[in-house]
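K.L.:
I'd like to go over a predicted model; first the sequence, then the structure.
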Amino acid sequence: MMKVRPKPKDAVWTDEQWQAIDAKGNNILVAAAAGSGKTAVLVERIIRKIVDPDDEAEVDRLLIVTFTNAAAAEMRNRIGEAINKEIQKQPGSLHLRRQLSLLNRAHISTLHSFCMNVIRKYYYKVNIDPKFRILDDTEGELMREEIIEDIFEEEYGIEGNSSFYKLVDMYSGDRSDDALRSLVRRLYDFSRSHPSPEYWLDQMAARYDISDAERVEDLPWTPELLQDIQSQLRGAQSWIEKALQVTHEPGGPHPYGENFSEDLEKISSLLQADNWAELYDKFQTFTYGKLKTIRKTEGVLDELKEQAKSLRERAKKQTQELKEGLFSRPPEVFLKDVKTMAPSIRYLVKLVKEFSSRYQEAKREKAWLIFLILSISVLLF
């Protein structure tokens, strides 16, 4: 359970900031907008750790990482200034003076710099050449293009490679297989955000082994998919509500009010659906009515009229994409299509693994290293 002491009466911090500063006994994740005082809060938390008489921390034993060199430099300067202020309060504190001398050795850097230091120190544990260099974007892109080109050329050269051809037909257009090539690379990149990329890929493929599923609701990802659909529908509902508000403004397109009220009733009906089949049925009859005509004599401002129409168009686009993407086929056809995908998904995973193997080997041969922001959290934690 998170422990937070009462906020001092003279504290300048908000309650939420004080929680972030003083919380102990838990991992803590703080999300805050730009300009909300994140850096000041973090500095205060660090200083309180350093001066805590019950558990004095050494500044060079803390890991403080940022996204830019400028932010890291600012953090180091702020911590130094805060330590100096504490020394003025406690001029005889050898501990605080020691922290000031250790500050230059403290681990305050960008994520990339920290990762580089770790890898340079422990290169022998991860089988990396100690003389490695960072692969720049251009070199990396050329290498990836060459590898994917080689893999696809080999696949096309295998006689009777029906599994690959079926995958190409499923994920590519009439003119090129660029979409499938892009999918292989995107799946590779996404898999690298997991501690065990190959395990994640195998688990993804296993989720398509659904021969015993009788309804769309039996699919392993349907609960999350329904949540996402609900979220998108609420988003469309929000756009219409904003459009309705515009109709009530002075000079607003008040004749549209009836249209928008009808739109909200229809979206609300979708939100009340209990299952996939009911959603499908309701989407088949879901349409937006034609907006009422507004005459110039009604005193409607053009900018408000266009604003309301624009908001409604956003909602229409949101619901139309859902209808065309997920509810253009009856539930039984949708379920059958998903069941037939299992072999193709397994072959797709095979291609991603092959791409990964060759890419890693190519980088190892050239002593190249590349950082992916998504995978840094795995290295750190």
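P.N.:
Nice, thanks for sending it over. Numbers count the residues shown, from 1 in each chain.
K.L.:
From now on I want contacts and neighbour counts done on CA atoms only, so please keep to that.
P.N.:
OK.
K.L.:
got the residue ranges for the helices in the stretch 1-150 of the chain?
P.N.:
15-22, 38-51, 69-89, 94-102, 111-121, 137-157 (DSSP state H, counting those that start in this stretch).
K.L.:
Below is an additional structure, to be compared with the one above:
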Amino acid sequence: MCMGWTEAQQKVIDTRKKNLLVSAAAGSGKTAVLVERIISMISEGENPIDIDHLLVVTFTNAAAAEMRGRIGKAIDAKLQKEPDNAHLQKQVSLLQSAQITTIHSFCLNVIRNYFHRIDLDPAFKIAEESEITLMKSDVIADVLERWYEEGREDFHQFIESYSYSKSDAPVEDLILQLYSFSMSAPWPEKWMEEKEKEFAIESLEDMNRSTWMQELLHYVKTVLGDLMQKNAKAIELCNLSDGPEAYLPALLSDRALLTELSMADTYEAYAGRFGGITHARLSGKKQEGVSPQLKDQVKALRDEVKKGLKDLTAQFFFQAPEEMLQDMQAVRSVMRVLFELTTDFRKEFAAKKEEKNVIDFNDLEHFALKILVEEKEGEMVPTEAACEISEQFEEILIDEYQDSNLVQETILQSISRERIGCPNRFMVGDVKQSIYKFRLAMPELFMEKYKSYAALDTLENGDT
């Protein structure tokens, strides 16, 4: 390609036999680098590979088509320089059948080739979204009707707690939301069991150890960090030659408060400190030569700090820890009903789809996963089918990796060659561009690799 690459880009293009995570902002040319890497692999070196030995995964059909077009143009450009290159000519013919595809199209291909491994009727069809929506509505209505007929006391308590009108719509939404979250996990049943156990809170120690509490405390600490930065900026402005120096005592008092708050490590500790927050008043002392603009900036920053602390108090520390524990214990039976209802819905929805011999996008991922991963001696390991597919692809290239969820991650990991010591995944993305949160994408996957890969020796560990 007739363009210059930076040193970092060229390293990404040339590095082989490692897992690579390329983190770059929008407009930085990361997709162009991905295309150039592909062209390099199929056209350079002593033994260039065929393009159908690469799996290139994107997240939309339009992106896949664009990628195929860009690769085609790059191959044509190479052929203009080397018109007699038989290998490049072969790539032109292979390009249309090459696996440059969405994750769902790849899963469909796996299912078409290995349907017999999961006893699936090969005549299945992918249901239209409208059909799936209607089917869900019918199934959830049947499930709720049966529960109403059974008349369990805890079910009626659940309805009273979460149905705010004569309609069951709020309850149906809760069930569908929990179902969607569970289907973004590789093993929904196990995920549901784990989440239900998180409501088994018997003591303050249990509450502090729970996953949701750890997430809450992490969020609070992050917000406090942001507020400390704003406080530091306000202090910096006060120390300018024309800054409102008289405001410093109040701001230093705020800094001490924020520092004390950030040192807490349990909900009880946070609650005790948030419960007694007071703020010193800004001095009204007149000063000569003070910039009105700087005074306004400092006041605005301080107001943001005070509002941030007020919001945290209102959201998370509006009651004593013992009262929160009592609320968690009270809601446990209600949550158990929600999990049971969702499990019933999932089973009956699956049965209805099987009866009609249709599948949806969740099924594409989970059926592919069932074909590619199995449990052996308590561990999830690649199946024979996964090993066969792994032999086909020299490298797996994933565009917009920040939009992956855990099911997709598990699928692609199962067909990689990492298990035999040959890491071969190339992942490109920008966590700030994650647009599929509504599809339960997990940008955390990107960040976990970003942090762990950055800490590894790129020459010895196969990651960068």
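P.N.:
Right, received. Where do you want to start? As the structure is a computational prediction, the values presented were derived from the model and not from experiment.
K.L.:
Fetch the TM-score of the aligned pair.
P.N.:
Remark: TM-score between the superposed chains equals 0.77 [TM-score structural alignment, normalised by the length of structure 1]; 366 aligned residues with a Cα RMSD of 3.9 Å.
K.L.:
Redo the helices of the stretch 1-150 of structure 1 as CSV? Include mean neighbour count.
P.N.:
What follows is those, written out as CSV (neighbours: other Cα atoms under 10 Å):
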stretch, mean neighbour count
helix 15-22, 18
helix 38-51, 18
helix 69-89, 16
helix 94-102, 16
helix 111-121, 16
helix 137-157, 13
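K.L.:
Columns distance to residue 307 of structure 1 on top of those helices, output as JSON lines?
P.N.:
Putting these into JSON lines (distance: least, Cα to Cα, whole Å) gives the following:
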{"stretch": "helix 15-22", "distance to residue 307 of structure 1": "37"}
{"stretch": "helix 38-51", "distance to residue 307 of structure 1": "36"}
{"stretch": "helix 69-89", "distance to residue 307 of structure 1": "39"}
{"stretch": "helix 94-102", "distance to residue 307 of structure 1": "57"}
{"stretch": "helix 111-121", "distance to residue 307 of structure 1": "43"}
{"stretch": "helix 137-157", "distance to residue 307 of structure 1": "41"}
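K.L.:
Just tell me what residue 108 of structure 1 corresponds to in structure 2.
P.N.:
Under the alignment (TM-score structural alignment), residue 108 of structure 1 pairs with residue 100 of structure 2.
K.L.:
likewise residue 64 of structure 1?
P.N.:
So, by TM-score structural alignment, residue 64 of structure 1 is matched to residue 56.
K.L.:
ok, for residue 62 of structure 1, nearest residue in space, not its chain neighbours?
P.N.:
residue 107 (6.5 Å; Cα to Cα, 6 or more residues apart in numbering).
K.L.:
The equivalent of residue 319 of structure 2 over in structure 1: what secondary structure?
P.N.:
Aligning on TM-score structural alignment places residue 319 of structure 2 opposite residue 329 in structure 1. Here residue 329 of structure 1 is coil, with the state taken from DSSP: H, G, I helix; E, B strand; the rest coil.
K.L.:
I'd like to know how many residues surround residue 329 of structure 1.
P.N.:
Residues within reach of residue 329 of structure 1, counting by other Cα atoms under 10 Å, total 15.
K.L.:
about what we covered before: identify the residues contacting the match of residue 64 of structure 1.
P.N.:
Contact analysis of residue 56 of structure 2 by Cα atoms under 8 Å, 6 or more residues apart in numbering lists 99, 100, 101, 396, 397, 398, 399.
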